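Q: sequence below, structure please.
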Amino acid sequence: MAQSSRKIINDPVYGFITLDHPVLLSIVAHPWYQRLRRINQMAFAHLVYPGAVHTRLHHSLGAYHLMCSAVSELQRKGFAIDEEEALGVKIAILLHDIGHGPFSHALENVLIRGVHHETLSLEIMKVLNKDLDGQLTLGIDIFTGAYPKRFLHQLVSGQLDMDRMDYLTRDSFFTGVSEGVIGYDRILKMLTVRDGELMVEEKAIYSIEKFLVARRLMYWQVYLHKTVVSAEKMLVRILERARQLVMLGADVPACSPVLDFFLQHPQAPATDTSAGPAGWDVNANLDKFCLLDDFDVMSTIKVWMFHSDMVLSLLSRSLIDRRLLKVRFQATNFDEEYVQEVRKTVAAKLDIPIEETRYLVFTGEAVNTTYNSLDEKINILFRDGSVKDISEVDNALIRQTLTSTVKKFYICYLNT
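A: Have a look, this model is predicted:
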C-alpha cells in the first residue's frame, strides 16, 4: 500500500497543521527530526511556568504552519512564488532548529565549543539532502541566503521571520504570559515584497509595535527570569565541573555513551587543521550529536547527585530538587571584593578550597535589545509607495523606547 502524502496534526495553538508533500513527511519521520520531541523549547522555564513543557518539535511544526500561511498570502497578492520555491521555504523553516542540542540555548557552545546550532542545522540538512536524493537543495539555499529571492530567506531568518512569530505565540500560550501574545495573523496578512525585500503594509504598524513590545516583555518576564537564569547557569556549571573532574582523571560516568563522548571531547576543530586530542570532526560525529537530548543530560545529573565530589553532587541535587542558587540583579557590575567575600563564606561553610566556589558563586550579565535598526530592518511600505524603517515612522514607540540595549548584571550564589 502506498504511503499517504498528507498528514494532519492537531496543534493546541493553531488547530490543524497539514503536511502535504512526501518530502515533508520524510523529514518529519526521520529519527534526527524526531529527536526534537526530546528537547524542551524553553529549557528550564517550566520551573517558573509549569506549563512551559513544549518541545522543539512543537515549535518547528508551528513555524512551518505560519510559513504555509505567509506563502499563501504572498501568492494571493501576486508575488511570484512557484510551487518548488514554496516547498523549499517550507523545508527550510521545518529544519531551521534541527541543530539544537539538549536544553537549546542554555547549553549553546557548552557541550560543543566553537560550533553554534545554525552550523549544525546546516550540516544535518546536507546529510538529509543526500539521503533524500537532493530534494532539499533549494531549501538549503533559502536557509543560507544563497537563493536570489531574498524575501524567502527573510521569512526563515529575519526580524519578522516565522521562527520568532511562532515562539512568541507558542511560548506565551504555554507559559500563560499574556504579555507575549502577538497579532501574528494580522501581521501575516500585511506582509508584502518590494524590490525583493520582505516588508509590511502601513496598516500593520501598530501590530509590529505590539510584536516588538511583546518580545521585550517576554525576554525579561520569561526567558531572562531570575529563576530561569539560575537553573540554566547551574546546568552549565554542572557540566563544567564534570569536565574538570574528567580532566583530572576522575571517574564521572554519564548515562549514555554519546554524552560521554562530548564530555571527553568538548572541542570541535575550528579549522581544517588537526584539532588535537580533544577535537573531533563535526561531520563524522553528527550521528552521535543527533542522539543527544534532554534525557541524556537530566538522567546523568541524577546519577551525579551521588558522586563523591561535593561540588558536583551539590549542584546536581540542587537542580533536581529545585533548590536553586539565589540570584540578584542590579544595574551595575558587582564589586569583585564583594564576590570574593561571598566565596569565602561559601568555602568556609562547605569546607572546600575557595577556587572551587567559582561553580557556586559567579557573576554574569543579561542583555536584550528589542530592535536594532543597524541589524536587519523592519520596513514599512506606505500607500504612497515610500518605505520607512519602523523606528523612523512618525510618533513611533519603537524609536522612543525599544531601540536601546538593556543590560542587567547578576550574581548567582549558594545561600548560606
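Q: going forward, measure contacts between C-alpha atoms and count neighbours the same way
A: Noted.
Q: how far away is Asp251 from Leu94?
A: 40 Å (Cα to Cα, to the nearest Å).
Q: more neighbours: which of the two?
A: The neighbour comparison of Asp251 against Leu94 (other Cα atoms under 10 Å) goes to Leu94, with 26 against 12.
Q: which residues sit in contact with that one?
A: Residues near Leu94 by Cα atoms under 8 Å, 6 or more residues apart in numbering: 60-61, 63-64.
Q: likewise for Arg170?
A: Counting by Cα under 8 Å, 6+ apart, Arg170 has contacts 13, 59.
Q: what ranges does the stretch 201-350 of the chain have for its strands?
A: Listed in chain order, the strands of the stretch 201-350 of the chain (DSSP state E, counting those that start in this stretch) span 326-330.
Q: actually the stretch 51-200 of the chain, not the one I wrote
A: Assignment of strands within the stretch 51-200 of the chain using DSSP E, counting those that start in this stretch yields the ranges 191-194, 197-201.
Q: what residues sit buried inside the longest one?
A: Put plainly, it is strand 197-201. By 16 or more other Cα atoms under 10 Å, the buried positions in strand 197-201 come out as 198-201.
Q: Leu224: neighbour count?
A: By other Cα under 10 Å, the residues close to Leu224 number 18.
Q: that one touches Phe329, doesn't it?
A: No - contact between Leu224 and Phe329 fails when scored by Cα atoms under 8 Å: they sit 10.8 Å apart.
Q: mind giving me the packing neighbours of whatever helix or strand Val23 lives in?
A: Secondary-structure element containing Val23, defined by DSSP states H and E: helix 22-29. Helix 22-29 sits against no helix or strand, with contacts defined as 3 or more Cα pairs under 8 Å, 6 or more residues apart in numbering; DSSP states H and E.
Q: could you also give me the structure for this second sequence? I'd like to compare it with the first:
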Amino acid sequence: MPYKDDQLHEEKVFKDPVHRYVHVQDRVIWDLIATPEFQRLRRIKQLGTSYLTFHGAEHSRFNHSLGVYEIVRRIIGNFENRDRWNNDERLLCLCAALLHDLGHGPFSHSFEKVFKLDHEHFTQQIILGDTHIHTILEQVGPGFSQKVADVIDKTYEDKLVVSLISSQIDADRMDYLQRDAYFTGVSYGHFDMERILRVMRPIEDQVVVKSSGMHAVEDYIMSRYQMYWQVYFHPVTRSAEVILSKILHRAKYLYEHDYTFKLEPFHFISFFNENVGLSDYLKLDESIVFYYFQLWQEEDDVILSDLCERFMNRRLFKYIEFNPNKQMNEWVELYRLFRETGIDPDYYLVVDSSSDLPYDFYRPGEEEERLPIHLLMPDGNLKELSRQSDIVESISGKKRTDHKLYFPKDVLRKLDDSAAKQRIMQLLHLEQHWKGAENHAD
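A: Reported below is the predicted structural model:
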C-alpha cells in the first residue's frame, strides 16, 4: 500500500478542550506529529506573553496546530461528495493544516521583530530542508513536500486548497479564536463554528458560505474584532512584549560591544550575528529563552539584569494613552528628561502601537490583498459579505490603531524631588489619568 494511502490499524484521538477530539487516521499525519520538529511546538506558547495577563493562556502552538488540522479534516469530510472538490488534495490539505505554524520561534512575533526573522520562511525551510518532516513528506511522493510548502506560502495552483488554511474565514482563524478564548477565559472568541462548517461550499478558487449562514459569519467576524482588542492587543500583554523585546535588544547590544556575559549566550549568537541556520533556529525554544532570562537577572549590566527581573517576576511597565500625531513634542521632552535623571529612555520610554483590519473587501494591487468572503445566494450567484451584511459593512476596510506610552512608574517614584521629576510626572499625567492596574488588568 502506498504511504499516502496507508491508514492506521486503529484511529488515534487526542482529547481536546475545544473540539472534544482530534481524529487521526492517516499514518502520514501520525508520523508527522511524532517528529522532533513538530514536538518542538509544545515548547512555543500560542499567545506569547499573554500568560502574564491571562493566567490560563499557557497553551501551545502544538495545541493550535492539531486544532487547525481537525477543522480542515471536518471541512473536507463535508466536501467529499460535492462538485468542484478534488479529493486527491485531501492529504495535502491535512498536512498543510498540521504544519502551517511549524516555523514559529519563541514568543513568535516579538522575537521575529527583534531579529528580523520570518516564521513562514522557517516553516518552508523545515518542510524542505534536512529534517524528519521532509523525509516523511517525500515518502508520500516525490515533490510532495514542495506542494505542502506552496500551500503554506499561498502560491499553490489550487487556490481552493490555500483558502482552507489562509483566507478571511479559514481553519487557522476559526481554531485560534475559540482556543484563545477558552484558555484566556473570555467570551469574545466564541461563535457558531458548527453552523459555519455546515454552510461552507467549495467553488473553483475559494470556499464560500451559503447565504443562510450569513449571521453565523457576522458573529465570527465580530468575535475576531473583539478578540484582537480585548486579548491580543491587551495593554498589559503589550507591556510584557515591550520588556521582552528590550531584553533581546540589550543582550544583542552587549554582545556587539564585547560585554563579557557570566554565561556565554551560545544559543543566541547566530541570532545576534543575523546568520541564523535552521539547526540553530530549531534549538531555540521558550524553555531555553527562560533559562537565559533567569540567569541574566544576575548579570553585571544593570539594564539587562533589571529588564530580566521585571519580565520573570511580572514587574511590568505602566502606560498612558499616547497620540504620536499630537504629542511628539512631549515625547521629545520626556526623552531628554529621562536622560537628565539617569534613566535610559531607549529601554524605559517606549511607544507601542497596535492596529487591526477586522475585515476587508478586495482591493486589487494593494499591499496584502485580501480575498473577501463571498455568500452563495439561492440563485447561484455570489455576493460579497459586506454588501449583504450591515454589521460587516460598518467595519469593512477600517483599520483601527491604538498607541500607548510605556515607562517604569516604580523608578520614577524613587527619583529625588526635582523640577525634572515634577515635569516628568506632569507630562505622564500620573496623578490624573492613571490607566493600568498594579496587578491584573481587565
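Q: how about the helices in the stretch 301-416 of structure 1?
A: 310-320, 336-350, 397 (DSSP state H, counting those that start in this stretch).
Q: quick one on the thing from earlier: want to throw the contacts of Leu94 of structure 1 into a markdown table with distance to Gln75 of structure 1 and neighbour count?
A: Shown next, in a markdown table, are the contacts of Leu94 of structure 1 (distance: Cα to Cα, whole Å; neighbours: other Cα atoms under 10 Å):
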| residue | distance to Gln75 of structure 1 | neighbour count |
| --- | --- | --- |
| Ser60 | 22 | 24 |
| Leu61 | 21 | 21 |
| Ala63 | 18 | 26 |
| Tyr64 | 16 | 27 |
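Q: what's the match for Glu209 of structure 1 in structure 2?
A: In structure 2, the residue paired with Glu209 of structure 1 is Glu218, using TM-score structural alignment.
Q: again with Val303 of structure 1
A: Aligning on TM-score structural alignment places Val303 of structure 1 opposite Leu295 in structure 2.
Q: what of Met199 of structure 1?
A: Matched by TM-score structural alignment, Met199 of structure 1 corresponds to Val208 in structure 2.
Q: distance of its match from Tyr291 of structure 2?
A: Using Cα to Cα, Val208 of structure 2 is found at 47 Å from Tyr291 of structure 2.
Q: make JSON lines from the helices of the stretch 301-416 of structure 1 and add mean neighbour count to it.
A: As requested, those are arranged in JSON lines below (neighbours: other Cα atoms under 10 Å):
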{"stretch": "helix 310-320", "mean neighbour count": "20"}
{"stretch": "helix 336-350", "mean neighbour count": "15"}
{"stretch": "helix 397", "mean neighbour count": "18"}
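Q: now those as CSV including distance to Lys377 of structure 1?
A: As requested, those are exported to CSV (distance: least, Cα to Cα, whole Å):
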stretch, distance to Lys377 of structure 1
helix 310-320, 40
helix 336-350, 39
helix 397, 15
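Q: which of the ones you listed sits closest to Ser172 of structure 1?
A: Proximity to Ser172 of structure 1 (Cα to Cα) singles out helix 397 among the helices of the stretch 301-416 of structure 1, at 22.1 Å.
Q: distance to Tyr147 of structure 1 added to the strands of the stretch 51-200 of structure 1, as TSV?
A: Output for the strands of the stretch 51-200 of structure 1, formatted as TSV (distance: least, Cα to Cα, whole Å):
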stretch	distance to Tyr147 of structure 1
strand 191-194	16
strand 197-201	13
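Q: Cys68 of structure 1 is nearest to which of those?
A: Cys68 of structure 1 lies closest to strand 191-194 among those, at 13.0 Å (Cα to Cα).
Q: in that closest one, what's buried?
A: Buried residues in strand 191-194 of structure 1, counted by 16+ other Cα under 10 Å: 191-193.
Q: and what of stretch 295-304 of structure 2?
A: Across stretch 295-304 of structure 2, burial judged by 16+ other Cα under 10 Å covers 296-297, 299, 301, 303-304.
Q: now that stretch, how far from the centre of its chain.
A: Taking Cα atoms, centre = their mean, to the nearest Å, the mean C-alpha location of stretch 295-304 of structure 2 is offset from the chain mean by 29 Å.
Q: quick one: end-to-end distance for that stretch.
A: Note: stretch 295-304 of structure 2 ends 11 Å apart using Cα to Cα.
Q: cool, and stretch 121-139 of structure 2?
A: Per Cα to Cα, stretch 121-139 of structure 2 runs 23 Å from first to last residue.
Q: please apply the same query to stretch 304-320 of structure 2.
A: OK, stretch 304-320 of structure 2 end separation, Cα to Cα: 24 Å.
Q: that one maps to which residues in structure 1?
A: Stretch 304-320 of structure 2 maps onto residues 312-328 of structure 1, going by TM-score structural alignment.
Q: give the aligned equivalent of Gln178 of structure 2 in structure 1.
A: Matched to structure 1 by TM-score structural alignment, Gln178 of structure 2 sits across from Thr169.
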